[in-house]
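> can't give you the sequence, but here's the structure:
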């Protein structure tokens, strides 16, 4: 039975970022710090997003909340799965062989990130339908159809990366496992398969829908302003420009999508170069892979900073937690002394 992190003949651990290795410790310090730091951020950030969605009913009025929550659950599982390479780098004994653990980890993370990518594409389609067909939107986009769509996303993502166990490395590996770095190679045909079946369609859908969304919003804004100017000139009042009401919400989703692809771009470029045997570097593999995985935390940050309803839900959640803390403190003080009352509490 192999250890999760097998050292070489010199007894020195397998470290991609060799500059971080210290003789006083027997693990890769910098790799552990990076992965554990991302794991904590991803898990804590997405747990907050999930709780806020459950505590803020207004957020569930948008059908896109189904896909946002799907992304949050997928990103949360990405953070949990990062525990596997963390334990490996810390020499924690794992029952399964290193090769199997490496393949399962690569497959699981690939599926989860595929769910995020497909969810972003579905969000853009949802907003496109809402703007182009506002009168029939409620009949076209129903809760049961959304559930079927989400189920399809998960099944499709699982099937796309299923051949990786025999065909080639799917990505999101970081080569933290020595077997991944030395024995599991990328296959150009499998890479082309993933690009054709996932990357290219998702990117095309996002570019097409958001381009048309902003074009339509610009036309609507222009028409509304022209009408306001016409009527205000007749009434002798100056009209102010009013933006398209859907454009602001579309901008929030566009920022999430843009950051997603910006963080993914270095990895996709490296993945293509490595698969075609043009360029291969373990440090570049580690950095680009975990840069892409860091997007699992960026989604919740962008959404919390851009959406006012989400901010209100976050304040409500904070207020509920603080009120619970205050009640527990008051109950504890009253049980010890009836004459004392808690003067400290959380106020939101």
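All right, it came through fine. Please read all numbers here as calculations on a predicted model, not as lab measurements.

> From here on, just use CA atoms for contacts and neighbour counts.
Will do.

> for the stretch 1-150 of the chain, what spans make up the strands?
Using DSSP state E, counting those that start in this stretch, the stretch 1-150 of the chain contains no strands.

> residue boundaries of the helices in it?
With DSSP state H, counting those that start in this stretch as the criterion, the stretch 1-150 of the chain has helices at 29-55, 64-81, 83-89, 98-132, 137-140, 143-160.

> Disregarding residues adjacent in the polypeptide, which is nearest to residue 7?
Spatial nearest neighbour of residue 7, chain neighbours left out: residue 13 (4.4 Å); criterion: CA to CA, 6 or more residues apart in numbering.

> tell me the contacts of the spatially most central residue of the chain?
Nearest residue to the geometric centre of the chain (CA atoms, centre = their mean): residue 296, 3.0 Å. Residue 296 makes contact with 42, 72, 75-76, 78-79, according to CA atoms under 8 Å, 6 or more residues apart in numbering.

> Would you mind measuring from residue 34 to residue 234?
Using CA to CA, to the nearest Å, we find residue 34 at a distance of 64 Å from residue 234.

> Looking at these two, which one has more neighbours?
residue 34 (13 against 10; other CA atoms under 10 Å).

> how much space between the more buried one and residue 290?
Counting by CA to CA, the gap from residue 34 to residue 290 is 8 Å.

> Can you get me a residue count around residue 8?
Neighbours of residue 8 (other CA under 10 Å): 10.

> cool, the one 10 residues further on as well?
If you count neighbours by other CA under 10 Å, residue 18 ends up with 14.

> now it, nearest residue through space, not along the chain?
Per CA to CA, 6+ apart, closest to residue 18 is residue 28, 7.8 Å.

> second one coming, line it up with the first:
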């Protein structure tokens, strides 16, 4: 019986499997596998839609494309690894263990950076609409996205740097996958990937909300003649505010899904909770990568049209990239 509980019965130093009821394990793994598949498929649809259709090549959508790539990494690398660790056994070796942690840090850092870019984009679009087209250009957005990914790669390499030099150095038994982050590194990560960017996001969206409310009141107070004369500018403002509401939902969901993990991290550092009890918080972060494209389905008609084109294989036609899906 003791040998059956080991990850590798033939190895004396093997870790023990996490004991779970069979029914609970089966249901949990089935649900997590479905979420993983849904995350990969939906984010691939977002990536394909924005990349393929020229009508979607806007500055805001390029940021959404970058976010979808980060979410795809979570679904393709992070989630399957979490499923593998459900029973407490790592079977892919020490090098892949480091890759697993690096991809996790990398995807989360990139997601946070993209959320900041989304907030800045909406802030300029709502609060300074006259200069939006001159300030927010495709080249500038692409540069910001590249810098976001470069910073994420540097930060993600710095966190597990000891394990990168010597994979498996912190494992206490064969079949374990752990890294150790000291107090200073954890504090820096907390500030860089949570406190600072989330403060920026909240401040910018509060400003966007205040301006949007004031604009809505101004529109309602206009006379019929004034409304007729300014119908085009008002339509533009309404579309921008609708986009701001949709992306605001994405930002709020992101904050709600990420806050528990960082609260857990602070509590674990202060020994208020066990360091090994954060699986739910980690899966909540992963689940956010599945929720983003679901939000697009409900709030973006162009995404629903793009899905129809992709599923019906109309994108294989020579001129499909020029299709009108807005």
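Ah, there it is. On a predicted model such as this, the values are computed, not experimentally measured, just so you know.

> Quantify their similarity with the TM-score.
Here the TM-score for the pair of chains, by TM-score structural alignment, normalised by the length of structure 2, is 0.77; 290 aligned residues with a CA RMSD of 3.3 Å.

> Nearest to residue 179 of structure 1 among the contacts of residue 296 of structure 1?
residue 78 (21.1 Å; CA to CA).

> To which residue of structure 2 is that closest one aligned?
Using TM-score structural alignment to pair residues, one finds that residue 78 of structure 1 aligns to residue 74 in structure 2.

> Might one say that its match is in contact with residue 106?
No. If you go by CA atoms under 8 Å, residue 74 of structure 2 and residue 106 don't touch, sitting 9.3 Å apart.

> Between those two, which has more neighbouring residues?
Set side by side, residue 74 of structure 2 and residue 106 show more neighbours around residue 74, with 30 against 24, by other CA under 10 Å.

> superposed on structure 2, where does stretch 35-43 of structure 1 end up, distance-wise?
Superposing on structure 2 and averaging over aligned pairs (mean CA distance after the TM-score superposition for structure 1), stretch 35-43 of structure 1 comes out at 2.1 Å.

> Contacts for that stretch next, please.
Contacts for stretch 35-43 of structure 1 (CA under 8 Å, 6+ apart): 75-80, 82-83, 85-86, 290, 294, 296-297.

> how does it look with 7 Å?
75-76, 79-80, 82, 86, 294, 296-297 (CA atoms under 7 Å, 6 or more residues apart in numbering).

> Quick check: PyMOL command selecting the buried ones in the residues you listed.
Selection command for PyMOL covering only the buried members of those, criterion 16 or more other CA atoms under 10 Å:
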select buried, resi 75+76+79+82+86+294+296+297
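
> which residues of structure 1 does stretch 190-198 of structure 2 align to?
Using TM-score structural alignment, stretch 190-198 of structure 2 pairs with 195-203 in structure 1.

> Can you mark which positions in the helix or strand hosting residue 327 of structure 1 are buried?
Element membership for residue 327 of structure 1, per DSSP states H and E: helix 308-336. Using 16+ other CA under 10 Å as the test for burial, helix 308-336 of structure 1 gives 310-314, 316-318, 320, 322-323, 326, 329-330.

> tilt between that helix and helix 29-55?
For helix 308-336 of structure 1 against helix 29-55, the angle by axes from the mean of the first three to the mean of the last three CA atoms, to 10 degrees is 90 degrees.

> Packing partners of helix 308-336 of structure 1?
Here helix 308-336 of structure 1 touches helix 29-55, going by 3 or more CA pairs under 7 Å, 6 or more residues apart in numbering; DSSP states H and E.

> The same query, at a cut-off of 8 Å, please.
Contact analysis of helix 308-336 of structure 1 by 3 or more CA pairs under 8 Å, 6 or more residues apart in numbering; DSSP states H and E lists helix 29-55, helix 295-306 as its packing neighbours.

> what's the angle between that helix and helix 295-306?
With the same axes, to 10 degrees defining the directions, helix 308-336 of structure 1 sits at 90 degrees from helix 295-306.

> circling back: am I right that the residue nearest to residue 18 of structure 1 is in contact with residue 21?
Yes. Between residue 28 of structure 1 and residue 21 a contact is recorded at 5.4 Å, counting by CA under 8 Å.

> In terms of packing, which of those two has more residues around it?
Between residue 28 of structure 1 and residue 21, residue 28 has the larger neighbour count (other CA under 10 Å), namely 23 against 19.

> ok, the nearest residue to residue 197 of structure 2 once chain neighbours are set aside - how many residues close by?
Among residues not flanking residue 197 of structure 2 along the chain, residue 116 sits closest, at 6.4 Å (CA to CA, 6+ apart). By the criterion of other CA under 10 Å, residue 116 of structure 2 has 20 neighbours.

> now swap in residue 277 of structure 1 and tell me
Count around residue 277 of structure 1 with other CA under 10 Å applied: 12.

> Aligned to it, what sits in structure 2?
So, by TM-score structural alignment, residue 277 of structure 1 is matched to residue 271.

> next one: residue 126 of structure 1
Aligned partner of residue 126 of structure 1 by TM-score structural alignment: residue 121.

> which residue packs closest to that match, ignoring adjacent ones?
residue 60 (7.0 Å).

> Need the counterpart of the one you found in structure 1.
Under TM-score structural alignment, residue 60 of structure 2 pairs with residue 64 in structure 1.

> just checking, that match touches residue 126?
Yes. Counting by CA under 8 Å, residue 64 of structure 1 touches residue 126, with 7.0 Å between them.

> could the helices and strands packed on helix 308-336 of structure 1 be laid out in TSV, adding distance to residue 149 of structure 1?
TSV is the format used below for these (distance: least, CA to CA, whole Å):
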stretch	distance to residue 149 of structure 1
helix 29-55	20
helix 295-306	21
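
> what's the most buried one of the ones you listed?
Most buried of these by mean neighbour count (mean count of other CA atoms under 10 Å) is helix 295-306; its value is a mean of 20.

> start and end residues in structure 2 for it, please.
Residue span in structure 2 matched to helix 295-306 of structure 1, by TM-score structural alignment: 288-299.
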